[in-house]
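Q: just a sequence and a predicted model for now, questions to come.
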Amino acid sequence: MMRTMTVSLSQQQASRVQQAVESGAYASNSEVVRDALRLWEQREEIRALELAKLKRAYDEGMASGAVRPVDAEALLEKFKDKALKRG
């Protein structure tokens, strides 16, 4: 079942919707908006997955043990040495 809604768009947004329909890429304004909402939903799903991944990494880091100091310059040198050895 489709539900009718009133949506306010800026002049530029309305113009882009109209261009999409006039170009034949979409059959109607509603089709453009539905496609835009599908893309938004996909982006939100990806964002939620990424956030969950970051939370897991944070939790794993917190559970990995006590914090220890790191000498940034020594660590950088170590990485450079490894990179040179790999060629």
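A: Perfect, I can see it now. Residues are numbered from 1 along each chain as shown.
Q: alpha carbons only for contacts and neighbour counts from here, please
A: Fine.
Q: around residue 37, how many other residues sit close by?
A: 12 (other C-alpha atoms under 10 Å).
Q: which element is it on?
A: For residue 37, the host element (DSSP states H and E) is helix 29-63.
Q: residues contacting the helix or strand just after that helix, please?
A: Per DSSP H and E, helix 29-63 leads on to helix 72-86 as the next helix or strand towards the C-terminus. Under the criterion C-alpha atoms under 8 Å, 6 or more residues apart in numbering, not a single residue lies in contact with helix 72-86.
Q: ok, and here's another one to check against it:
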Amino acid sequence: MGQVDKRSITLSPELAQAVDDVVAAGEYASASEVIRDALRQWKDRRDLFGYTVDELRKLVQEGIDSGPALEGPPIIERARAKYLKMAEAKGFEE
């Protein structure tokens, strides 16, 4: 594993019990292994799907600037009618 940076963490009783349960079930050899695995998964998810706070603020502002929301069902119905008409014009049937 190389160099290890030792840390102390505090868990809620529920999380501590969950860690103890998976160690007792033999899924992990130790509580440290459970925490390392959880942190690896968190880091992977954050690296793949995470946004910075500034990116989130920009996305929220883009949504606000785009104007009021439109009702979904009428838009879907218009799209369905449009593409049904196009399919009928090409000889396709439903």
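A: That came in fine, so what should we check first? Because the structure is predicted, anything quoted here is derived from the model rather than measured.
Q: please identify the buried residues of the helix holding residue 37 of the first structure?
A: Neighbour counts over helix 29-63 of the first structure (16 or more other C-alpha atoms under 10 Å) mark 29, 32 as buried.
Q: how distant is that helix from the center of its chain?
A: 6 Å (C-alpha atoms, centre = their mean, to the nearest Å).
Q: can you tell me the centre-most residue of the first structure?
A: residue 47 (5.0 Å; C-alpha atoms, centre = their mean).
Q: tell me the residue in the second structure aligned with it.
A: Counting by TM-score structural alignment, residue 47 of the first structure lines up with residue 49 in the second structure.
Q: and the gap between its match and residue 12 of the second structure?
A: With distances taken as C-alpha to C-alpha, to the nearest Å, residue 49 of the second structure is found 26 Å from residue 12 of the second structure.
Q: do residue 38 of the second structure as well
A: Going from residue 38 of the second structure to residue 12 of the second structure by C-alpha to C-alpha gives 15 Å.
Q: over to residue 89 of the second structure?
A: For residue 89 of the second structure relative to residue 12 of the second structure (C-alpha to C-alpha), the value is 63 Å.
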